[in-house]
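# could you look at this predicted model? Sequence included:
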Amino acid sequence: MIEFDNASVTYPGGVRALASVDLRIPKGEFVVVVGLSGAGKSTLIRTVNGLVPLTGGSVRVGDRNVGAQGRKERRALRSDVGMIFQHFNLVPRMSVLNNVLVGRLHAVPTWRSLAGWYGSADVERAMNALERVGIVDKAYMRASQLSGGQQQRVGIARALAQEPEVVLADEPVASLDPPTARAVMADLKDINRSMGITTLVNLHFLDLATDFADRIIGLRGGELVFDGPVSEVDADVFSRIYGRDLTADDVLEGRAAL
């Protein structure tokens, strides 16, 4: 369970990113957050692992209050919350396998991680994660040699290597072409379904949201303006979230046609 209770974030300078958000996300749900740029989507998911601190209210992951965590507790929390980034955040010169093993840093002593000494069990977990996303054959290539879609799959595998309870994906397909974007979303949905990992994804493309989400959350100006199952979503709902009619730029297939 992820619980937002009156959660608010105001950045320095008075920019309000989240305004009194109340949400309950049950274990195992696949939730997509939509909204315009600047609506608070990235801020919302980054409060879950403490990358963005709240300025009001609370966020809980299970029985842990994220804002009340000390350094050691925060590290333990982040080991249970995998993060997938828009721009992959890989080390280009490192092998694919070593990039995935970064997801095991929480489980090995610091001196071993600095030396790059991982146990056979950690390597096996990393290889299993790569197999899960279909690129185990790339394990010993440099990350820089992979396509964008393959690099994002390495990012997913790195998160899986943590053996997380929750996966956060911050615009994971924004820099990918439409077929690759759909394939990456299908990977995330399959992992959610087969492994029961609670998954919270930020997306701009509305057709992807309706094709893959169990539930859609709409943010506008930091405020929660929609929260419901995909079956309740139509063009009027999206217009309420976006404050305007939909355009071709709001759907992946529309972008593909441009």
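Cool, the structure landed.

# switch to C-alpha atoms for all contacts and neighbour counts from now on
Will do.

# element containing the residue most central in space within the chain?
Geometric centre of the chain, nearest residue: residue 169, 1.3 Å, by C-alpha atoms, centre = their mean. Assigned by DSSP states H and E, residue 169 belongs to strand 166-170.

# that strand packs against which elements?
helix 41-48, strand 81-84, strand 198-202 (3 or more C-alpha pairs under 8 Å, 6 or more residues apart in numbering; DSSP states H and E).

# can you name the element that comes right after the longest one?
The helix or strand immediately downstream of helix 41-48 is strand 56-61, counting by DSSP H and E.

# take the one below as the second:
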Amino acid sequence: MIRLSNVTVRYPNGVVGLDGVDLEIPDGQFVVVVGLSGAGKSTLIRAINGLVPVTSGSLTIDDMEVSGASKRELRAIRSRIGMIFQSFNLVKRTTVMNNVMMGQLHSIPAYRSMFGAWTKEEKELAFQALERVGIVEKAWTRASQLSGGQQQRVAIARALAQDPTVMLADEPIASLDPPTAQRVMKDLQRINRDLGITTLVNLHFLDMARQFGERVIGMRDGKVVFDGSGKDADDSVFEDIYGRSLTADDALSGQA
């Protein structure tokens, strides 16, 4: 369970990222968060991961308080949260396997990680993660030699290698072509269904939100302005979330 109670995030420059947000996300749910740039999507995800401090209110994950947590407590919370970024955040000069193994660094002694001295069990967990996203044959390929879609699937495998209870994805398909974006979203959806990992995905594209949103949360100016299923999110709902008429850029297909 992820629970936000009257959560506000105010940045040092005075900008309000979240404005009194109340939200509950049950274990195992697949949630798509939509909204324009600056609506609060990224702030929401980063607050859940403890990357952005909560100014006021309460934010808990499985009854562990994120807001006000000590550095040690935050490390424990983050060890159970897989994070996927738009820019992949891979180490390009090393292999896919080494990138995936980095998802286990929280539980591996520094001296072993420095020399790549992985155990058989740790390697098996990494291979299983790569199999989940259909890219195990690239295990010993340098990350720099992969396509954008392949790199994002490696990033998902790295997050899976943490054995997380929560997966957070911040605009994971923004830089991908439509077929590749579909593949990445289907990977995330299948992992959620197979493993029961609570998953939050930030998206801008309304057609993808409708297709994959078991639950869609719409954000505008740091507030939750819609909370329902993707099937209920028609054009009028998205126009209310975006605060304007829809355009072709609001859909991955190019057709709003």
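Done, it's in. These numbers were taken from a predicted model, which means no experiment stands behind them.

# TM value for the aligned chains?
Laid over one another, the chains give 0.98 as their TM-score (TM-score structural alignment, normalised by the length of the second structure), with 256 aligned residues with a C-alpha RMSD of 1.1 Å.

# okay, the angle between the strand holding residue 169 of the first structure and strand 56-61?
120 degrees (axes from the mean of the first three to the mean of the last three C-alpha atoms, to 10 degrees).

# distance from strand 166-170 of the first structure to the middle of the chain?
Relative to the centre of its chain, strand 166-170 of the first structure is centred 2 Å away, using C-alpha atoms, centre = their mean, to the nearest Å.

# distance from that strand to the second structure after superposition?
Superposing on the second structure and averaging over aligned pairs (mean C-alpha distance after the TM-score superposition for the first structure), strand 166-170 of the first structure comes out at 0.2 Å.

# which residues sit against whichever helix or strand comes after that strand?
Next helix or strand after strand 166-170 of the first structure toward the C-terminus (DSSP H and E): helix 178-195. With contact meaning C-alpha atoms under 8 Å, 6 or more residues apart in numbering, helix 178-195 of the first structure is reached by 28-30, 133, 149, 152-153, 156, 173-174, 197-199, 208, 212, 252-253, 256.

# helix 178-195 of the first structure aligns to what range in the second structure?
Aligned by TM-score structural alignment, helix 178-195 of the first structure falls on residues 178-195 of the second structure.

# which residues does residue 135 of the first structure contact?
150, 153.

# residue in the second structure paired with it?
Checking TM-score structural alignment: residue 135 of the first structure goes with residue 135.

# could you do residue 87 of the first structure as well?
In the second structure, residue 87 of the first structure lands on residue 87 (TM-score structural alignment).

# my guess is residue 222 of the first structure contacts residue 11. True?
No - the criterion here is C-alpha atoms under 8 Å, and residue 222 of the first structure misses it with residue 11 at 11.8 Å.

# overlap of the contact sets of those two?
Residues touching both residue 222 of the first structure and residue 11 (C-alpha under 8 Å, 6+ apart): residue 17.

# which of these two has more neighbours?
Using other C-alpha atoms under 10 Å as the criterion, residue 222 of the first structure and residue 11 rank with residue 222 on top: 24 against 13.

# how far away is the corresponding residue of the second structure for that one from residue 184 of the second structure?
Alignment note: residue 222 of the first structure maps to residue 222 in the second structure; criterion TM-score structural alignment. For residue 222 of the second structure, the distance to residue 184 of the second structure equals 27 Å [C-alpha to C-alpha, to the nearest Å].
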